[in-house]
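> Model the following, please.
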Amino acid sequence: MTEQLAELPFQELVQRVRACTLCADHLPLGPRPVVQLSQTSKILVVGQAPGRRVHDTGLPFNDPSGDRLRAWMGIDRDTFYDDRQLAILPMGFCYPGTGKSGDLPPRPECAPAWRQLLLDRLPDIALTLVIGQYAHAWHLPDGERSVTGNVQQWARYWPTLVPMPHPSPRNNLWLRRNPWFEQEVVPALQRRVAEVLGQTD
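Here you go, the predicted model:
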């Protein structure tokens, strides 16, 4: 099945992803895969899974987390939502529901079914932003055990990949405890994003 999907034209593969119902029985609001990508995308943003607001609007990072992420990147909404520039592929494509302390983890079926198939179709990615523990686990298999440990090692992966904390307001305490992230990593990230998008002078 994977080999058959790999042979599909790109747009047909994306249509299959957006029509996926693999986890339907486990999703409280039903399936609504939220992804953004084109074969010319230069930056890949890897988050966890859509939240409720993203599920309702169908627009990735259309929430306070997205506002902070765009500020960290130094770009506006128009640039962020231009799939010719940015691909956005969370670890789980659908809203997984809410637990006692926030949204549930991404559904485990999603990444094995689709992730590598889509990554293989993004030949122009020059920078990948890896956000949060589930994205770290997939994209940094030899990384540290904690998000903090990986983010502290950001220079190890530079300039093609940046391990990042989640930009959620729930992470405000982490950001206060780790001011070096916004003092050191964010300015470097903004310069790199501008370079990749051809926005430097």
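> C-alpha from now on. contacts and neighbour counts both.
Will do.
> Now do stretch 191-200: everything it contacts.
With contacts defined as CA atoms under 8 Å, 6 or more residues apart in numbering, stretch 191-200 is touched by 42-43, 73-74, 85, 126-127, 159.
> run the last query once more with 7 Å
Around stretch 191-200, the neighbours that count as contacts under CA atoms under 7 Å, 6 or more residues apart in numbering are 42, 73, 126.
> Also this sequence, please, to line up against the first:
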Amino acid sequence: MDSLLSEIRACTLCAQRFAQTETGHAPRPVVRARPSARLLIAGQAPGTRVHASGQPFTDASGDRLRDWLGLQPDEFYDETRIAILPMGFCFPGYRKGADLPPPALCARTWRARLMAELPHLRLVLPVGGIAQKWHLGVKTGVTQTVAAWRDHLPGAIPLPHPSWRNTAWLKRNPWFDTDLLPVLRTRVREALDGEPDG
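Predicted coordinates for the structure are as follows:
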């Protein structure tokens, strides 16, 4: 795992692509994982604040996600228990003022190798459509996939992105708060607090 993480953190495969975005930034892969992790948060890609800080979910989205999970920051950032692996490890940049999707090249290059190094996962939380398609093999959109969250228990619970942009979605789908979140918090605690594997 250490060797693989070093390779990822040195990755520049998308340098030319990022240089051509509105931000013209250099790659800065943001990834947190240890082989002992029991919970995987599979996000989309870092935003500008995460690109600057080098730590995932250091923004309002992270505050909302931690609330959803019922976790304080010290537990959320304990990489011996929680792996945070977005589908694209670098901020993909803007074009016409909107976030670009994570380059598919990132997942094709690194994801299977990383997943092979995480043998103790008990719960996967795919956040957003790209992560849900990769981890769950679904072809439905985010709303349909998250609405069918029970179909993926006990090993996974799909989530919408915790961005402020999804506040209207959360209001339109009150079942997310009333039905899904209590189960999510229970499954997170079970994954993190259960007896060690093996």
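> that older thread, quick check, nearest of the contacts of stretch 191-200 of structure 1 to residue 185 of structure 1?
The closest of the contacts of stretch 191-200 of structure 1 to residue 185 of structure 1 turns out to be residue 73 (CA to CA; 10.4 Å).
> any idea how far residue 60 of structure 1 is from the closest one?
Per CA to CA, to the nearest Å, residue 73 of structure 1 is found 15 Å from residue 60 of structure 1.
> need the contact list for the residue minimising distance to the centre of structure 1.
In structure 1, the centroid-proximal residue (CA atoms, centre = their mean) is residue 46; its distance is 1.9 Å. Listed by CA under 7 Å, 6+ apart, the contact set of residue 46 of structure 1 reads 88-91, 129-131, 135.
> any idea what it aligns with in structure 2?
Taking TM-score structural alignment, the alignment pairs residue 46 of structure 1 with residue 42 from structure 2.
> for structure 1, what spans make up the strands?
43-46, 86-88, 98-99, 102-103, 127-131, 161-164 (DSSP state E).
> where do the helices sit along structure 2?
2-9, 15-19, 48-53, 60-69, 73-76, 104-116, 129-136, 142-147, 167-172, 175, 181-193 (DSSP state H).
> Output the contacting helices and strands for the fourth one.
The one in question is helix 60-69 of structure 2. helix 181-193 (3 or more CA pairs under 7 Å, 6 or more residues apart in numbering; DSSP states H and E).
> equivalent range in structure 1 for the helix it packs on?
Taking TM-score structural alignment, helix 181-193 of structure 2 hits residues 186-198 over in structure 1.
> How about the matching stretch, which residues are buried there?
For stretch 186-198 of structure 1, the buried set under the neighbour-count rule, 16 or more other CA atoms under 10 Å, comprises 186, 189-190, 192-193, 196-197.
> do stretch 24-34 of structure 2 as well
25-34.
> My read is that residue 103 of structure 2 contacts residue 88, right?
Yes. Judged on CA atoms under 7 Å, residue 103 of structure 2 makes contact with residue 88 at a distance of 6.3 Å.
> Which residue of the two possesses the greater neighbour count?
Neighbour count, other CA atoms under 10 Å: between residue 103 of structure 2 and residue 88, residue 88 has more, with 27 against 18.
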